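[1] only geometry, no sequence info:
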């Protein structure tokens, strides 16, 4: 599933053709994806101007001049595909089509249909059932050392599971948590509450660095993920932990190798030599 950097990359790719632009027509080509589309979604989108495109965790939010917000979740294989001028033919899995002003077109393509769209009033979108319990953004000011120390204090779950908890921090996924913990030299199996305050504080700048690098690199392109313009992201070439089972650890002066274990049904990649 696309993680925060991938979703942020898609958002940035959509801004030139959607933000400040009118949706001339919206075509909704099936009744549902993961869940049913909101009632009269096509009519509620058609003719509206996208005043702002923003991101909350792994969701893209399009604030409309009607006072409503369109919530988009890419799911496992969702893609937002842009074309201008000459448009390719609509394909079987092109489920929602946004015909934008300036002869641009944005298509939501989702082979597995695990993605989702919903609409709600912009003034109350933060209370939407998918967003209400999400913690602070890891790149925002409210996510700082003091906050994370307090939230991890006394927790008996492994630190990796704690960082994946969207109630603690928004948008962190399996790939980037593995990368963060390797850089921090912290074992993913260590209980969150057993980390010293200094160790917890060290995680905050590392989280920001890893996510920032991934965003600048265009996101990772595992499986079905693509950027909005259809080009592959390439942060996966910089992975030090994820997917490198049996390969030498790239940490300076470390002689270990990357191992794979399973935690809460997800693959964890780490180096037992330098992650304690």
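    Perfect, I can see it now. Keep in mind it's a predicted model, so treat the numbers as computed, not measured.

[2] switch to C-alpha atoms for all contacts and neighbour counts from now on
    OK.

[3] Around residue 42, count how many other residues there are.
    Applying other Cα atoms under 10 Å, we find 18 residues neighbouring residue 42.

[4] Excluding covalently adjacent residues, which one is nearest to it?
    residue 26 (5.1 Å; Cα to Cα, 6 or more residues apart in numbering).

[5] quick one, what contacts the one you found?
    Residues in contact with residue 26 (Cα atoms under 8 Å, 6 or more residues apart in numbering) are 42, 43, 45, 46, 96, 97, 98, 99.

[6] next up, a second structure to put side by side with the first:
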């Protein structure tokens, strides 16, 4: 699933590609992608005639901003957007088509069909699901070590599970949680209540730094991720632990291990990340 750096990269490329384009037609080949309104025809009639004014990101969600409404889009496992000409061929995994008045088309492609789109009037989307329960943006001034500490105090779950749930800080998934925990020297199974203040400060810093570095490198191209211009990210070349189980730790030269935490495969270094 694309995480914050990948979604931020898609956001930036979509801004270059679709802002200023007016929708003249919408084709939906897989209606289950449209979650709100539950009537696909109502979705189509609402957006046709509107112009894309901007693209924003909230956690792992894209906000495609129109004149009066906003499409909240989640890419899930395999979702991709691509701007093409109307004449370009498409395959059976292309499910939503936004046709523009300049002869181009924004197409949503999703092999697994897990992606979602919710349509809201501008201004209410943050107060409605799926955005309403999200935590702080990691690059915002509001996300501080104190916020992280307060969130950790409210639960006795394992630190990796808490970081994945999106209610304290958004945008983290399996890749960047594993990376941030390794860089902070924290075992993924540590219970949050056992973390000391200095450990939380270090973890906070590594969450922000890891995500910023990944954004600067266009995200991690693992499996099939590409941005909206078909370009791959390069952060996968900088990974310390994710996807490297059984390989040598880049810090201590020991062997990296893999366990399951909260149902997710988790790679860590037993020497660098001691479960105290």
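    Yep, that arrived. Quick caveat: nothing in here was measured; it's all calculated off a predicted structure.

[7] Can you give me the TM-score here?
    After superposition, the two chains reach a TM-score (TM-score structural alignment, normalised by the length of structure 1) of 0.93; 272 aligned residues with a Cα RMSD of 1.7 Å.

[8] Tell me the buried residues within the contacts of residue 26 of structure 1.
    42, 45, 46, 96, 97, 98, 99 (16 or more other Cα atoms under 10 Å).

[9] And the furthest pair within those?
    The two members of those with the most space between them (Cα to Cα) are 46 and 96, at 12.2 Å.

[10] so which helix or strand takes in the residue nearest to residue 42 of structure 1?
    Using DSSP states H and E, residue 26 of structure 1 sits in strand 23-28.

[11] Past that strand, which element shows up next along the chain?
    helix 41-45.

[12] what stretch of structure 2 does the next helix or strand after that following helix fall on?
    Next along the chain after helix 41-45 of structure 1, taking DSSP H and E as the criterion, comes strand 50-56. Here strand 50-56 of structure 1 aligns to structure 2 at residues 52-58, judged by TM-score structural alignment.

[13] how distant is that stretch from the center of its chain?
    Centroid separation for stretch 52-58 of structure 2 versus its chain: 14 Å, with Cα atoms, centre = their mean, to the nearest Å.

[14] Which residues does that stretch contact?
    Outside stretch 52-58 of structure 2, the residues that reach it (Cα under 8 Å, 6+ apart) are 7-8, 11-12, 14-15, 18-23, 62-67, 131, 137, 170.

[15] Which strands and helices lie in contact with the helix or strand harbouring residue 71 of structure 1?
    Assigned by DSSP H and E, residue 71 of structure 1 belongs to strand 68-73. Packed against strand 68-73 of structure 1 by the contact rule (3 or more Cα pairs under 8 Å, 6 or more residues apart in numbering; DSSP states H and E) you find strand 59-64, strand 116-121.

[16] got a list of what residue 166 of structure 1 touches?
    Shown in contact with residue 166 of structure 1 (Cα under 8 Å, 6+ apart): 133, 134, 135, 172.

[17] if I look at it, how far off is residue 173 of structure 1?
    Applying Cα to Cα, to the nearest Å, the value for residue 166 of structure 1 to residue 173 of structure 1 is 9 Å.

[18] same thing with residue 59 of structure 1?
    13 Å.

[19] One more: residue 125 of structure 1?
    Distance from residue 125 of structure 1 to residue 173 of structure 1, by Cα to Cα: 23 Å.

[20] so is residue 107 of structure 2 in a helix, a strand, or just coil?
    With DSSP: H, G, I helix; E, B strand; the rest coil as the basis, residue 107 of structure 2 sits in strand.

[21] okay, residue 59 and residue 173 of structure 1: which has more neighbours?
    Counted by other Cα under 10 Å, residue 59 of structure 1 and residue 173 do not tie: residue 59 has more neighbours, with 23 against 20.

[22] Do you have the strands of the stretch 51-200 of structure 1 handy? List them.
    For the stretch 51-200 of structure 1, the strands defined by DSSP state E, counting those that start in this stretch cover 59-64, 68-73, 78-84, 94-100, 104-110, 116-121.
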